[in-house]
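A.B. asks: Structure of the sequence below:
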Amino acid sequence: MKNGVVIVGAGHAGVQAAASLREEGYDGPVILIGDENEPPYHKPPLSKTFIKDADAKPQPLRGEAFYSGNAIDYRPGVWIDRIDGGERRLDVSGGGTIAFDRLVLATGSRPRLLKLDGAELAGVVSLRSLADARLIRELSAQSEEVVILGGGFIGLEIAATHVRQRLEAMGVRLLTGTTVARLEGEGGRVSAAITSSGERLPAQLVIIGIGVVPNVELAEAAGIAIANGIRVDQHMQSSIPEILAVGDAASYRHWFTGGDVRLESVQNATDQARLAARTIVGHAEPFAAVPWFWSDIGDMKLQMVGLTQGGDSHVVLGEPAENRFSIYHYAGNRLLGIESVNRPADHMLGRKMLGAGFSPAPHTVAAGPDALKAALAAFSQDEPARASA
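C.D. replies: Sure, this is the predicted structure:
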């Protein structure tokens, strides 16, 4: 492949795809394109330590020597205007083209826009990039009253709580079942959020955390199939096989649930990137990674494994009041996933169980971790006999 592989997007998925290509023995050209004028960095810390510590620095995904040492042509600050799938080339914003034999789209996602009066005011921000995090850190030091819109990971991490009781104990007020009607400002800067019930919430800083939108415009304009993301098969190939997609922007039929999903996590991004690299070098295999997620929220480490949609029952281990517990979600007798707070051993065991295809009975879960470990060991010992039967 004389033109090699071009990767658009220099986040977790893009950098992993470049690294995995070299790890898989690919020796052709690799071009990694990023739209930020920054070395690729870890994004999860932005909503945690970075915005709380004025001296914190971004954490690089790889050292500078990684790119030169592995002959990876990293090009920062480059925007792509168009994909020509037929000619296999990219049109670069400002002029020029980049030819490719294979293209990996790791274009990620962007914050969902807030469609409210006042959303354009200074002091209304969202968090997705290093520039966003720097701005929030700066504004936080100047603001006594902050309103966070959205109750997902970003909103919860910045508020530093996940449970109402703990939130209230830390002086953070949680409003549920409430929407914001508009934002008010003074002198061009936000001063308050007005709820749908008419309550005025003073704020010098409003942080928007209402979800993200996958970046699919390039792919869609190139005629690539879109379905809540860039539609890919179990090998990460799009409807144009020479073009692959990974990470936040990719949607696919999940092997475990049988439903269509688009997952936004570092684990999903890196696992898909590894598989895309294997597809490119000819070692194709179906995607079968077990999804897992994590978040540090105040004094709680929240860890999740599996996908719990469609659950109809659950088993709780530990004591929520003690801030150490796990919830095992079931659909009938099938274990779908586990959500853990400050019980990392439960999380790790859950990853092993779901990865092995083992679904313990609810009464086995209720018996505790030792019983689960024993049941998993027995299942693993019997698995070769079942496979050969």
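A.B. asks: C-alpha only now, for contacts and for neighbours.
C.D. replies: Fine.
A.B. asks: the strands in the stretch 1-150 of the chain, which residues?
C.D. replies: For the stretch 1-150 of the chain, the strands defined by DSSP state E, counting those that start in this stretch cover 5-8, 30-33, 72-75, 80-84, 89-92, 97-99, 102-105, 109-111, 124-126, 146-149.
A.B. asks: Please give the structure of this sequence too, so both can be compared:
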Amino acid sequence: MADETYVVVGGGLAGGKAAEILREEGFDGEIVLVTAEDRPPYERPVLSKGFLLGSDPVESAYVHEASWWDAHDITVRTRTTATGLRLDDRLVELADGTTLGYDKLLLATGSWPRRLDVPGADLDGVLYLRTMPEAERIKGILDAGGPLVIIGAGWIGLEVAAAARTHDVPVTILETADLPLQRVLGDRVAEVFAALHRKHGVDLRLGTGVAEIRGDAGVTSVVTTDGDEIPAAAVVVGIGATPQCEWALAAGLAGEGGIDTDASMRTSDPAVWAAGDIAAAEKPRLGRRVRVEHWAMANDSGPVAARSMLGQDVTYDKLPFFYTDQYDLGMEYVGAVSDPATADVVVRGNADPSAGPLAFHAFWLDDGIVGAAMHVNMWDDGLEPLKALVGTRVDPARLADTDVPLTDLATG
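C.D. replies: Alright, predicted model coming up:
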């Protein structure tokens, strides 16, 4: 394979780990990694967690230090954007009008924040959190004392809010849904996050949207759909993300929204793989295709794709996983349910922030079968017993009983 060229498009964790594994597994051909950013690959969770909290330097997000890529003979082409594919010719089209040939191609372009569409959304100080420069700008706002308005009570919005309140910055969150994380967790567990943030002084306004952002050169206030005007030194928008793969789908790869892959991350084209946020991967254990925009997907699917590119018999059948840290809440979640709003939710332990330290498990059941499970601050039990329960039938009454060990719960 010394005369072959493998191209990786995407400078996030999935692309960076894939390039690393290609070399680690002995590939001695040319590797070219293309990234639209001005720096080598890095991962995203540090940006909304440790960096904004002040516990981790922004540099800790890099997959490897800059010199590592040269030392491993991997060409990293920064400030280079892919715009199209010619599958029959095995060419990646670039924004500057040139093309890049490949023998095998990995697409790991990730997702991009959805943009806010209201008057004033283009003012200086309306910020999104996806890149290092954006994180550095938000950190500067926190250090200056705010006040901060956050639009959207998803993971990004809540993690930024927690970091801001840790810095004693006044925070208002505007969310059009009835609860934060409602579409992800369902009402029962979403209520925990609402209570948690209010306990820490967040002005959480639910069922409320944005009518306008005001300011001259920069943001000075946000006007809600209720007509209230809220002072703001900056606005952080977290209203979801869009997978960056339209150009690849337009070239003929199968998929809708994301790029369809099999369990080895191979797409409908035999020379193209996909990993990370954009990959809608077959999950044999779940019996369906799943696309997940979380760290674990990037961290794990990139290496699987790399090994598959090398001809190894590999599958990515790990359960979807994500985590968050907000104030004194540390959470891990594993599994997937098609609709958290209709699943039966069972909670065991203390899920009331006003009743003492949070420490509980939560389970989402479809017809008595555990589809997903999470723990909050239950570190002694850890994640493994929860993984073992996903896909099993349980007795809900025993599941809620803290006297019944997790290991004794499965009934079939």
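A.B. asks: Compare the strands of the stretch 1-150 of structure 1 and give me the one nearest residue 384 of structure 1.
C.D. replies: strand 102-105 (36.8 Å; C-alpha to C-alpha).
A.B. asks: after superposition, how close is that closest one to structure 2?
C.D. replies: Taken against structure 2, strand 102-105 of structure 1 registers an average deviation of 0.3 Å after superposition, with mean C-alpha distance after the TM-score superposition for structure 1.
A.B. asks: which other helices and strands contact that strand?
C.D. replies: strand 5-8, strand 243-245 (3 or more C-alpha pairs under 8 Å, 6 or more residues apart in numbering; DSSP states H and E).
A.B. asks: Helices of the stretch 101-250 of structure 2, residue ranges please.
C.D. replies: 132-144, 155-166, 182-199, 246-250 (DSSP state H, counting those that start in this stretch).
A.B. asks: follow-up on the earlier one: any chance of CSV for the strands of the stretch 1-150 of structure 1, columns mean neighbour count and distance to residue 191 of structure 1?
C.D. replies: Formatted as CSV, the strands of the stretch 1-150 of structure 1 follow (neighbours: other C-alpha atoms under 10 Å; distance: least, C-alpha to C-alpha, whole Å):
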stretch, mean neighbour count, distance to residue 191 of structure 1
strand 5-8, 26, 39
strand 30-33, 23, 39
strand 72-75, 18, 40
strand 80-84, 18, 37
strand 89-92, 18, 40
strand 97-99, 16, 46
strand 102-105, 26, 40
strand 109-111, 18, 22
strand 124-126, 23, 10
strand 146-149, 21, 10
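A.B. asks: Please render those as CSV that adds distance to residue 132 of structure 1 to the earlier fields.
C.D. replies: CSV is the format used below for these (distance: least, C-alpha to C-alpha, whole Å):
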stretch, distance to residue 132 of structure 1
strand 5-8, 21
strand 30-33, 20
strand 72-75, 21
strand 80-84, 22
strand 89-92, 25
strand 97-99, 29
strand 102-105, 23
strand 109-111, 11
strand 124-126, 7
strand 146-149, 15
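A.B. asks: of all those, which lies closest to residue 64 of structure 1?
C.D. replies: strand 72-75 (9.9 Å).
A.B. asks: In structure 2, what range does the closest one match?
C.D. replies: Mapping strand 72-75 of structure 1 onto structure 2 (TM-score structural alignment) gives residues 74-77.
A.B. asks: average gap between the matching stretch and structure 1?
C.D. replies: Looks like 2.3 Å for stretch 74-77 of structure 2 (mean C-alpha distance after the TM-score superposition for structure 1).
A.B. asks: that older thread, kindly reformat the helices and strands packed on strand 102-105 of structure 1 as CSV containing distance to residue 228 of structure 1.
C.D. replies: Conversion of those to CSV gives the following (distance: least, C-alpha to C-alpha, whole Å):
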stretch, distance to residue 228 of structure 1
strand 5-8, 19
strand 243-245, 13
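A.B. asks: between those, which one is nearest to residue 137 of structure 1?
C.D. replies: Nearest of those (C-alpha to C-alpha): strand 5-8, 28.6 Å.
A.B. asks: chain center to that closest one, what's the gap?
C.D. replies: 20 Å (C-alpha atoms, centre = their mean, to the nearest Å).
A.B. asks: Which other helices and strands does it contact?
C.D. replies: Using 3+ C-alpha pairs under 8 Å, 6+ apart: strand 5-8 of structure 1 touches helix 12-23, strand 30-33, strand 102-105.
A.B. asks: how far does the last one sit from the chain's center?
C.D. replies: If I follow you right, that is strand 102-105 of structure 1. For strand 102-105 of structure 1 - counting by C-alpha atoms, centre = their mean - the centre lies 20 Å from the chain centre.
A.B. asks: can you count the residues close to residue 14 of structure 1?
C.D. replies: Residue 14 of structure 1 has 30 neighbours, counted by other C-alpha atoms under 10 Å.
A.B. asks: quick one, what contacts it?
C.D. replies: Going by C-alpha atoms under 8 Å, 6 or more residues apart in numbering, residue 14 of structure 1 touches 7, 8, 32, 104, 105, 106, 273.
A.B. asks: Mind picking the two most distant members of those residues?
C.D. replies: Largest pairwise distance in these, by C-alpha to C-alpha, is 13.0 Å, between 32 and 273.
A.B. asks: does residue 277 of structure 1 really touch residue 17, like I thought?
C.D. replies: Yes: here residue 277 of structure 1 reaches residue 17: they are 5.9 Å apart, a contact under C-alpha atoms under 8 Å.
A.B. asks: Mutual contacts of the two, please.
C.D. replies: Joint contacts of residue 277 of structure 1 and residue 17 (C-alpha under 8 Å, 6+ apart) do not exist.
A.B. asks: Lovely, talk soon.
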